[in-house]
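Below is the sequence, then the predicted model.
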Amino acid sequence: MSSYPLSPSRRFDLICGSLEPGPTNSISDVNGVSVGHKTMRRGEVNTGFTALLPHPGNVFQEKLSAGVEIINGFGKSAGLIQVDELGTLETPILLTNTFAVGSGVNALIRQTIMKNPEVGRTTGTVNPVVLECNDGYLSDIQAMSLTESDAIAALDAASPEVEQGSVGAGAGMSAFGFKGGLGSASRVFELDGGRFVLGALVLANFGRSGDLILPDGRRPDPKELQSSEERGSVIVVLATDVPLESRQLKRVAKRAGAGLARLGAFYGNGSGDIALAFSTAQKVLHQEERDFVDRRCLNEDRIDILFRAAAETTQEAVLNAMIASPAMKGRNRHERPSLADWLQDTSNQL
């Protein structure tokens, strides 16, 4: 058994790649990053918001360099066009179900105006980033139960302790015929003698039954699972403290796809597969008065270590989301088994 932090997947000795995890093996190993959840379970509603705060300050006034990669664009997220164009992140990131994107957008706008009364008056508007997956198999998505106050509750709950599994936005998600959810992982590495981190937060709601490939080569039999097509979605958020400019961050985000492919995903027509990466290394000031600004960025010839970290953390975060999620019976008596139960049963048969 690994001596590294025991994420849900590592409790079953499922090791993704060769790089060393960070102290908590979660995205909060990137200093200043915090995550909060608001989970709603009410009747046939199993849904929620997950909030990621990229730093503890005013994100509108102190933006971060960011890049986005649309692996497959069957999705209804908000804010990605401006992130791709300007290369900056200026709000916290909200994850939720497809029909709650509007509530999340309004919550981020109101929160930004509260902290920055000049927004939309004497300065520009704000670009809220809300990313989504469709949890309609296990949750009554038509109920549209989530409100702005639920999004604010997730933001207010943010802390460095990253709870994983069927929480927040992950409450009603499915993956590869199993229960899906929220997962996280991190990797540490050296550059120029310094120690740096890359972490992933994943909302796993994708994958066809029987396609899952575990790191040790095992593949659950699709006959044991309720059929599921590749039309769910997966959101990958990558954070790092390495100084990178937006073009480099887009390249790092693209490598999340390698982690998904290792699991057996093929990015089906109906799956919205999106990766967003940001760097906390240096702030982009909203009220910058200089004509020219100096920013550090990584030597491109050294970027492969981040590509590897992006693939490994994405793969492990998805497994963590699934293993940390117990079996669930949801809307219309639809069921999803737990990958942890399958792994335990398989171990008992050996």
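Sure, I can see it.

contacts, neighbours, all on C-alpha from now
Noted.

Report the buried residues of stretch 83-94.
Neighbour-count burial for stretch 83-94, counted by 16 or more other Cα atoms under 10 Å, picks out Val83, Asp84, Gly87, Thr88, Leu89, Glu90, Thr91, Pro92, Ile93, Leu94.

try this one side by side with the last:
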Amino acid sequence: MARARLRDLGISIGLLPPGPKNGITDVPGVLVGQVTLVEDSPHIIRTGITTIVPQDGAIWRRNLFAAGHVLNGNSEVTGLTWINEFGLLCGPLALTGTFSIGAVHEGMVDAELTLDTGADFKMPLVSETYDGWLSESENFVLRPHHALEALKAATADPVKEGNAGGGTGTNAHEFKAGTGTASRLVALGGEEWTVGILVQTNYGDRERLVLDGVPVGREIPTTDIPSCFAERKVDGSILVVIATDAPLLPHQLKRLAQRAGLGLARAGGLGWPGSGDVFIAFSTGNDLGQATDPGRKLPVEGLRMLPDFALQPLMGAVVEATEEAIWNSLCAAETMTGRKGRTSHALPIKRLPDIMRRYGRT
């Protein structure tokens, strides 16, 4: 059966409607670009970069409110201390493999100099998950120029999922996984807001894999589809990026970022000690311009925000879309063989509708 997204199989999650693309690029102005490297010679390479441009246009001059949350900290994110201190996202984000974080950071700085020479602040946000199980990542094939390529490729088109971008060489719940995305629309205060999620999945054991409360992982034992690991492995990492056009302040975005952990838990991820579970949230609802320029008058009088007690539907949107994005990363991914002949098998998606029906889901 051809690879498909979860809703293509007739399976939906939650109560809120998705956006037209059911992805992070449903948030107006948000773009995603990817570089995917799959090579067999001279090294076995299964890696890549996913870049997220928060606002189309002068991408390093429109600083936005943002926040980060770390569920379990066995991971690395450059620029996270800046976000936690100032509550600002100062440019694009990049997701990649663990050993490539330095090269991508260098490439993001170079890209800033190349694409926006008037930008005044160079603190790229780059995060990682480990793809060395399938990729000979220690050979450093991913170079700084690939970050520029990924940024130049950024588009509002639907995001390529599964074995694409930073998730090219990753696995989840002992199946092949990678990049996934989803979105939700929220009616609030007489207006409609969009919440978009992008995940890079590399975590979890099969026994805990759950879809809308159904223990799917137990229904697909390793005797049917072998695990991608020689021995049972439960830790790993997941990156979750949350974008919204709802006008939120940093402390409110922090609350949204925390809810990504609930979506992760619904899919069967529990934030084990060896995991790197990092969530970043940003809002395009207030454009702060070059907020790092001390001589610039900030548009304080023009700031908007939603009341804190009105955030409930946005929190629900984060939970639902995170769970669905994880499942899209699994459903879209194809079987991949990498270093040392290791094979990570695709989730057998043709079995999902029948499993769900047997548990009373329609």
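Done, it's in. Computed from a prediction, not measured in an experiment: that's the story for all the values here.

What strand or helix carries Leu37 of the second structure?
strand 31-39 (DSSP states H and E).

Which SSE is immediately downstream of that strand?
strand 45-53.

what's in contact with that following strand?
For strand 45-53 of the second structure, the surrounding residues in contact (Cα atoms under 8 Å, 6 or more residues apart in numbering) are 30-39, 59, 91-97, 131, 134-137, 141-142, 146-147, 150-151, 154, 164-169, 338-339.

Restricted to helices, list the residues you listed.
Using DSSP state H, the members of those that fall in helices are His146, Ala147, Ala150, Leu151.

residue ranges of the helices in the stretch 251-350 of the first structure, please?
256-262, 304-323, 339-349 (DSSP state H, counting those that start in this stretch).

Show me how far the longest one is from its chain's centre.
Put plainly, it is helix 304-323 of the first structure. The chain centroid and the centroid of helix 304-323 of the first structure are separated by 11 Å under Cα atoms, centre = their mean, to the nearest Å.

That one against the second structure, how far on average?
Between helix 304-323 of the first structure and the aligned residues of the second structure, the post-superposition mean distance stands at 0.5 Å (mean Cα distance after the TM-score superposition for the first structure).

how about the strands in the first structure?
With strands called from DSSP state E, the first structure shows them at 34-42, 45-53, 62-73, 88-89, 93-97, 129-133, 174-175, 178-179, 181-191, 194-204, 234-240, 272-285, 328-329, 335-336.

With the second structure overlaid, how far apart is the second one on average?
So the one you mean is strand 45-53 of the first structure. Looks like 0.7 Å for strand 45-53 of the first structure (mean Cα distance after the TM-score superposition for the first structure).

can you check the first one too?
Relative to the matching residues in the second structure, strand 34-42 of the first structure has an average distance of 0.7 Å after the fit, by mean Cα distance after the TM-score superposition for the first structure.

buried residues in that strand?
Going by neighbour count (16+ other Cα under 10 Å), the buried part of strand 34-42 of the first structure is Ser34, Val35, Gly36, His37, Lys38, Thr39, Met40.

Now do the same for the second one: its match in the second structure.
This means Val35 of the first structure. Alignment note (TM-score structural alignment): Val35 of the first structure maps to Val32 of the second structure.

Pretty sure that match sits against Thr155.
Yes - using Cα atoms under 8 Å, Val32 of the second structure is in contact with Thr155, at 5.4 Å.

list the contacts for the spatially most central residue of the second structure?
The second structure has Val199 as the residue nearest its centroid, 2.3 Å off, counting by Cα atoms, centre = their mean. Contact partners of Val199 of the second structure, counting by Cα under 8 Å, 6+ apart, are Gly178, Thr179, Gly180, Thr181, Ile238, Leu239, Val240, Val241, Thr322, Ala325, Ile326, Ser329.

which one is it nearest to, not counting chain neighbours?
Leaving aside its sequence neighbours, Val199 of the second structure sits nearest to Val240 (Cα to Cα, 6 or more residues apart in numbering; 4.5 Å).

Could you check which residue of the first structure pairs with Gly180 of the second structure?
Counting by TM-score structural alignment, the partner of Gly180 of the second structure is Gly183.

Could you do Val318 of the second structure as well?
Val318 of the second structure maps onto Ala310 in the first structure, by TM-score structural alignment.

same thing with Lys160 of the second structure?
With TM-score structural alignment as the criterion, Lys160 of the second structure pairs with Glu163.

what does the residue nearest to Val199 of the second structure align to in the first structure?
Using TM-score structural alignment, Val240 of the second structure sits opposite Val236 in the first structure.

check contacts around that match.
By Cα under 8 Å, 6+ apart, the residues touching Val236 of the first structure are Ala200, Leu201, Val202, Leu203, Ala256, Ile274, Ala275, Leu276, Thr314.
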